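1. Sequence and predicted structure, then a few things I'm wondering about:
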Amino acid sequence: MKDENVIVDHGVSGISMKLKERDQGKRLFDLLQAGDTLLVRWVGRLGRDYEDVKKVIEDFNTKGITVRTVINGMTFEADHNLSDPTMKAARAAILAFMAALAEATSKKEARQAGIAHALASPDADWKYRGKKPSYTRETFDLVQTMLAQGGRTVSGIAREARVARQTVLRIRDKSDACEATLQRWGM
């Protein structure tokens, strides 16, 4: 039976600091040795951005440590002595893709955490209002009027109101939500 250590690092995908700077990250670097396998939920847990994730995985691999991800089952083997240049290129491409995807995911998680925090803060001077609408009160009223009159296509209304076709469809199909958005933004 093999020894297993579980290191739990809470937070948003390492977006605020490098793995080596986090308490559990330091512990991880101290514990892992050549021949070990690091099992992570997702590569985004290993760094703040594309370069950081890529460097951490390459550092582990150089030290003889294999990195495996749970979510997509990727394995980055510790063996850097691959003699086949095609295999080296494929490995580098997969690592680059996974690191870039991790950066995008980390940013999305950080944004969602910020929104959740803003919504949960009762004493905040401001509240999260959502994305600013792409239409004004005047445009909303104009589109509503044209829709009620009938006889025009959605594309025709969009041209006349100088908004995207999707905006007309949103106003038509979700007018209550559009009205609420305008009110939240004080429009």
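-> Arrived safely.
2. contacts and neighbour counts: CA atoms only from here.
-> Will do.
3. what's the spacing between the nearest residue to A100 once chain neighbours are set aside and A104?
-> Spatial nearest neighbour of A100, excluding adjacent residues (Cα to Cα, 6 or more residues apart in numbering): Y50 at 4.9 Å. Separation of Y50 from A104 (Cα to Cα, to the nearest Å): 9 Å.
4. before we go on, here's another structure to hold up against the first:
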Amino acid sequence: MKYGYARVSTTDQDLFIQRDALKAAGCDNIREEKQSGTTMEKRSELKLLFDFLRAGDTLVITRIDRLARSVGDLQVIVRQLREKGVALQATEQPIDTGTAAGKAFLDMLGVFAEFETNLRRERQMEGISKAKAAGVYSGRKPSIDVERVRALKAAGKGPSEIAKELKIGRASVYRVLGEPT
């Protein structure tokens, strides 16, 4: 059985191009998610897909960067697929995990995907530094109302009660109040 996996990084991106390519490749079941590919965390659809995959199945993706953005994650995924006896195919890249040349090509693509991610991060940090120097960027807006935390403490509430009422972590309350955790 062929299973497809489509992923985009942000909720405003669309999956229809990947979905169409996976259908054209003969995928019987396609799992989709809108989640960053920089880590394996929070990728519930990929984890669910791994539960379905059995020996003899094929996992189809459009490009290797839809599956992993780092060489480490890519190697973990490929190792898990190999252990299950599952083949990996990409619709836009000549990937065949059954040959030495295909494995080498897959590893090279992983290196380039990680390189691209690192370049993007560097450009983002440069842009933030420039914006901070120009006084345009001040970072994320505070999510905790410090005065409200102090007022609730003055009203006799404890850190756990304050955290629950404001829907924030107890450690955040301690930080605001300057108390040890």
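-> In hand now; what should we look at? In this text the structure is predicted, and so the values were computed from the model without any measurement.
5. Could you tell me the TM-score of the two chains?
-> For this chain pair, the superposition-based TM-score is 0.47 by TM-score structural alignment, normalised by the length of the second structure; 108 aligned residues with a Cα RMSD of 3.3 Å.
6. on that earlier part again, in terms of neighbours, single out the busier of Y50 and A104 of the first structure.
-> Counted by other Cα atoms under 10 Å, Y50 of the first structure and A104 do not tie: Y50 has more neighbours, with 19 against 14.
7. Next up, the contacts around the more buried one.
-> Neighbouring residues of Y50 of the first structure by Cα atoms under 8 Å, 6 or more residues apart in numbering: A96, A99, A100, L101, A102, E103.
8. and those as a markdown table, adding distance to A177 of the first structure?
-> Compiled in a markdown table, the contacts of Y50 of the first structure are given as follows (distance: Cα to Cα, whole Å):
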| residue | distance to A177 of the first structure |
| --- | --- |
| A96 | 40 |
| A99 | 37 |
| A100 | 34 |
| L101 | 32 |
| A102 | 33 |
| E103 | 32 |
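9. From these, list just the buried residues.
-> A96, A99, A100, A102, E103 (16 or more other Cα atoms under 10 Å).
10. Output the residues you listed in CSV; the columns should cover distance to A113 of the first structure.
-> Formatted as CSV, these follow (distance: Cα to Cα, whole Å):
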residue, distance to A113 of the first structure
A96, 26
A99, 21
A100, 20
A102, 16
E103, 15
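11. In helices only, show me the contacts of Y50 of the first structure.
-> A96, A99, A100, L101, A102, E103 (DSSP state H).
12. count of residues packed around G110 of the second structure?
-> Other residues close to G110 of the second structure by other Cα under 10 Å number 23.
13. Correct me if wrong: it contacts V71.
-> Yes: under the criterion of Cα atoms under 8 Å, G110 of the second structure makes contact with V71 at 4.9 Å.
14. May I ask you to name the longest helix in the second structure?
-> Assigned via DSSP H, the second structure shows its longest helix as helix 100-133.
15. Past that helix, which element shows up next along the chain?
-> Next along the chain after helix 100-133 of the second structure, taking DSSP states H and E as the criterion, comes helix 146-154.
16. helices and strands around that following helix, which ones?
-> In terms of contacts (3 or more Cα pairs under 8 Å, 6 or more residues apart in numbering; DSSP states H and E), helix 146-154 of the second structure is packed against helix 159-166, helix 170-177.
17. Now do the buried residues in the last one.
-> Yep, that's helix 170-177 of the second structure we're talking about. R170, S172, V173, Y174.
18. Please list all residues in contact with the first one.
-> For R170 of the second structure, the contacting residues are P159, S160, I162, A163, taking Cα under 8 Å, 6+ apart as the criterion.
19. For these, give me TSV that also has distance to A101 of the second structure and neighbour count.
-> Output for the contacts of R170 of the second structure, formatted as TSV (distance: Cα to Cα, whole Å; neighbours: other Cα atoms under 10 Å):
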residue	distance to A101 of the second structure	neighbour count
P159	59	21
S160	58	14
I162	59	21
A163	55	18
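20. Would you mind checking which of those is nearest to Q89 of the second structure?
-> Using Cα to Cα, A163 comes nearest to Q89 of the second structure of those, at 48.1 Å.
21. count of neighbours near D20 of the second structure?
-> With other Cα under 10 Å as criterion, D20 of the second structure counts 12.
22. With V146 of the second structure instead?
-> 14.
23. Do I have it right that it meets V176?
-> Yes: the criterion here is Cα under 8 Å, and V146 of the second structure meets it with V176 at 6.4 Å.
24. Show me what the helix or strand containing A110 of the first structure is packed against.
-> Using DSSP H and E, the element containing A110 of the first structure is helix 85-120. Counting contacts by 3+ Cα pairs under 8 Å, 6+ apart, helix 85-120 of the first structure packs against helix 50-62.
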